[in-house]
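pasting a predicted model and its sequence here:
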Amino acid sequence: MTEPAIHVTSEIGPLKTVILKRPQAEIENITPDTMEQLLFDDIPYLPIAQAEHDDFAQVLRDHGTKVLYMNELAAQALTDPQIKAAFLRQMLQESGFNKGIVYEQLYDYLLNLSEQAMVDKLIAGVRKKELNMEKLTLRDLAEDRANPFLINPMPNSYFTRDPAAAIGDGLSINHMTFAARQRESLFMQYIIQYNPRFKGQNVPVWRDRNHQSHIEGGDELVLSDHVLAIGLSQRTTASAIEDIAGNLFKNSAYDTVLAISIPHNHAMMHLDTVFTMINYDQFTVHPAILNDNAQLDIYILTPGVNGTINISYRNDLKNVLKEVLHQSSIDLLPTGGGDAVVAPREQWNDGSNTLAIAPGEVVTYDRNYVSNELLRQHGIIVHEVRSSELSRGRGGPRCMSMPIVRDDL
C-alpha cells in the first residue's frame, strides 16, 4: 500500500514518517552580535549538536519511523532549471535583494551551485567575502559593517515543526513571526509543489504563507481527526487562528478548534513548549500557564451558518479536553512535578516539549529527568535523547520534528 503524502489525524498515532533538519554550518554562523536577531540565547557546539541530532533520528528509526531531511527534499524539488531559478529569485527577494550588482552576483554564484549545495548554502548564509569585492559598491561595503553576511543564516531550521504543520491530509505553510525565520517556509512551499513525493498529490494547503498575520507549527496540535488546538501566543495571532479554522471547517472534517491563550514571551513561545498530548487522556502541562485556580483562557471555535464561526469561552482545561475528546478523565502531568524551581528550569529546557511516537510513548530530552520520571510514574514509555547542545536553541523533540504521516488511532 502506498503511503499517503500527508496524513496526521492525532498527536499520538504511531509515527510513520517525519521531516527533520540536521544542524549544519548555519549553527556556526551565529555570533554573539547576531544571537538576538537570529533568536538564539547561546551558540551550540556544532559537532555535539550533530551527534545529538543523529541520536534523535536513530531513536525514531529504531521505532519504525521513516526519517526524511528537509534540505534534501528541497534540493530534490529544484532539479528543473526553471524551478531552481524561480526559487532562487524568490529567496533573494525575501532576503532583501531585488536588483543591482549584489543581486546579480548572488544570483550567478548560487545558481551555478548544485541543487543540494545551493539549498545548504542559503541555509548556512552567504558572507560578503564570498563575492567579488571589487564589484561591490561603497554602499554594499559600508552598510552594516558589523554583519559579515549578505544573506543571513537560518540556524532555527533544525526546528522543522514551525514553518509548516500537517493537519489531516493537508498542511499549513506558515507566515512566521520574526524575519529571522520567515524564509524557512519557502522551502516547504517548493517541496509540496515540486518534490516527487508530493508533486501531483493535490495536497490541501489549509493556509499558505502569503499573509500578514502569523502562525507557527509549534502552536498547532492535532488532538484528533476533528479537533485542533492552536496556541494564542507570542508567535500566533488570533486572526491567523480564525483564518485557518474557517478554511478547515469549510474544506475538511475538522469541526472544533481550541484557541488556548498562553503567556506571550520567549520562554513560552509556542503552545508545545507548555502543553503536549502524550496519550489518549494524558497531557504534559507547564503549571505557569494556569492561574491559581488551575484555569486559563480557552476559546472554542466551531462552524456557524453561512461560513461564519461560533466562538465560546471556557477556562477549565480538563473539562474542555474531556468534552472534545470524549474522555471520562484527563491526566495533566506538570512539568518538573510542579516544583517552584524544577518546573521553570525544565520548561526552559523543553521539559514539556515531548514528541509522541505512539500512544503513551514519547521522546524527550535526557536533561529533564524530573519530568521524565513523572511521565514514567504515570505509565508513559520514555525514550531519552542527549540534549546538551540541541537544547541551546530553545526547542525540544517536538520542535525538531515535522510528522507528515501517522497511523490512525
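Here it is on my side, so go on. Computed from a predicted model, the values in this text were never measured in an experiment.

can we go C-alpha only for contacts and neighbour counts from here?
Will do.

report how many residues lie close to Pro344.
By other Cα atoms under 10 Å, 19 other residues sit near Pro344.

roughly how far does it sit from Phe275?
14 Å (Cα to Cα, to the nearest Å).

likewise for Gln182?
From Gln182 across to Phe275, the span is 24 Å (Cα to Cα).

higher neighbour count, these two?
Higher neighbour count among Gln182 and Phe275: Phe275, with 28 against 18, using other Cα under 10 Å.

included below, for side-by-side comparison, is a second structure:
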Amino acid sequence: MLQLNIKDETSRLRAVILGTAESNGPTPSVEDCYDPKSIEHVLAGTYPKEADMVLEIDAVAKVFEKYDVQVFRPQVINSCNQIFSRDISFVIEDKIIRANILPNREAEIEAIRYVWNQIDRKNRIILPPECHVEGGDVIPWNDYIFIGTYSGEDYPELITARTNMDAVIAIQELFPHKTVKSFELRKSNTNAKENALHLDCCFQPIGKGKAIIHKNGFLIEREYEWLVNFFGKSNVFEITKDEMYNMYSNIFSISEEVIISEKSFIRLNTWLRQEGFIVEEVPYSEISKQEGLLRCSTMPLIRE
C-alpha cells in the first residue's frame, strides 16, 4: 500500500506520478484545444511534436532518478495527451482527490488506476459532480490550502476556468483543520498573456520561505497583496507578463533546496542560485506550448 503524505510543495519528494508524452496523438484542431496558448501554436504551425516532448519528459525522469524518487507513469493510451498528470488528481495529506475535469479526459484517470489501487480505499476521494477542480489550482502549504478559482457569471463559457467555489467549499469540509484560502484568477479563452489557467501558472511557493508570483494573474489586487505579505516582499520573486506566459512559476521542487526548472528561465534560475537553491535545468519549452510546465506534469504522492 502507498502511504500518501503531502503537506506542502517543498518537503523531500519520495514518490511522484510523472506524465507521459508517448502516443500523444496528432496536432489537435483549434476546437479541440483546452487553452489559448495551444490554439496559438496550432494556428502558427508550431504545436509541439511528440518526439520532442518525450525527450523533455525523459530529462525530468532522469532528475528524479538522480534524487532517488520513485516514479509512476500513466499507462499509455493510444493517441491521448497524458502529459499533465496534475490536472487529473492531487494529494493533500494522506488523501488522493480525483479532479472533476473536462469530460473528454476521463480516460486519463483510468491510466493511473493501478496507482489508485495501491491506496487505502478510505483515502480515495471523489468529489460531487458539481465540484469542478484541477490539481494546478490546489497548493497545499502547511496549515493552509491555497486554491485558485473563478466565480464570474461567465464561468460556463470559459474553458480556462477549471475550479469553482463548490470545490473550494468541499475541500474545506474535507480538511476542517486547515485554512482554505481561495484566489480569483484572471481568465481568457483567447489571450494567453491575460490568462492564468491555474493558480500555479501565476504563483508557487518554493523552499526557504520564498515564492514566485505574477500580479496580473490575480483578479483582485487585495488577494495578491495578501500573498506577498504572507511570504514577505523580500522573499517574493515577481515575474513579468511574458515570464508568466512562458510558465516561470510552474517549476517543481524536489526538496527545500532542489528545484527543477526550464533551462531558458535565465533570470529566475540566476536568482534561485543566488538564494542558495540547487537548480536542475531541463529542456521543457516544447511542452510549455500547451500552457503547462513542470508542476503541471508531476503529481506528488509522498513527501517526507
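Perfect, I can see it now. Model, not experiment: these values are computed from the prediction.

quick check: Gln58 of structure 1 is in a helix.
Yes: using DSSP: H, G, I helix; E, B strand; the rest coil, the assignment for Gln58 of structure 1 is a helix.

how far away is the aligned partner of it in structure 2 from His198 of structure 2?
Gln58 of structure 1 maps onto Lys62 in structure 2 when the alignment is built from TM-score structural alignment. Using Cα to Cα, Lys62 of structure 2 is found at 27 Å from His198 of structure 2.

same deal with Gly19 of structure 2?
17 Å.

more neighbours, the two?
Each of Gly19 of structure 2 and His198 has its neighbours counted (other Cα under 10 Å); His198 has more, 31 against 28.

so who does that one touch?
Gly136, Asp137, Gly148, Arg162, Leu185 (Cα atoms under 8 Å, 6 or more residues apart in numbering).

how about 7 Å then?
Gly136, Asp137, Gly148 (Cα atoms under 7 Å, 6 or more residues apart in numbering).

what's the answer for Gly351 of structure 1, then?
Gly351 of structure 1 neighbours (Cα under 7 Å, 6+ apart): Thr335, Asn368, Ser371.

what's the closest of those residues to Glu115 of structure 1?
Asn368 (39.0 Å; Cα to Cα).

count of residues packed around the closest one?
23.

repeat that for the one 4 residues further on.
Counted with other Cα under 10 Å, the neighbours of Asn372 of structure 1 add up to 26.

show me what it lines up with in structure 2.
Asn372 of structure 1 maps onto Asn269 in structure 2, by TM-score structural alignment.

sec struct for the nearest residue to that match once chain neighbours are set aside, please.
The spatially closest residue to Asn269 of structure 2, leaving aside those adjacent along the chain, is Val279, at 6.8 Å (Cα to Cα, 6 or more residues apart in numbering). Judged by three-state DSSP, the three-state class of Val279 of structure 2 is strand.

list the contacts for Val279 of structure 2?
Val258, Ile259, Ile260, Ser261, Asn269, Arg273.

now a ChimeraX select for only the buried ones of those residues.
Per 16 or more other Cα atoms under 10 Å, the buried members of those correspond to this ChimeraX selection:
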select :258,259,260,261,269
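
now, the contacts of Val279 of structure 2 that are in helices?
Asn269, Arg273 (DSSP state H).
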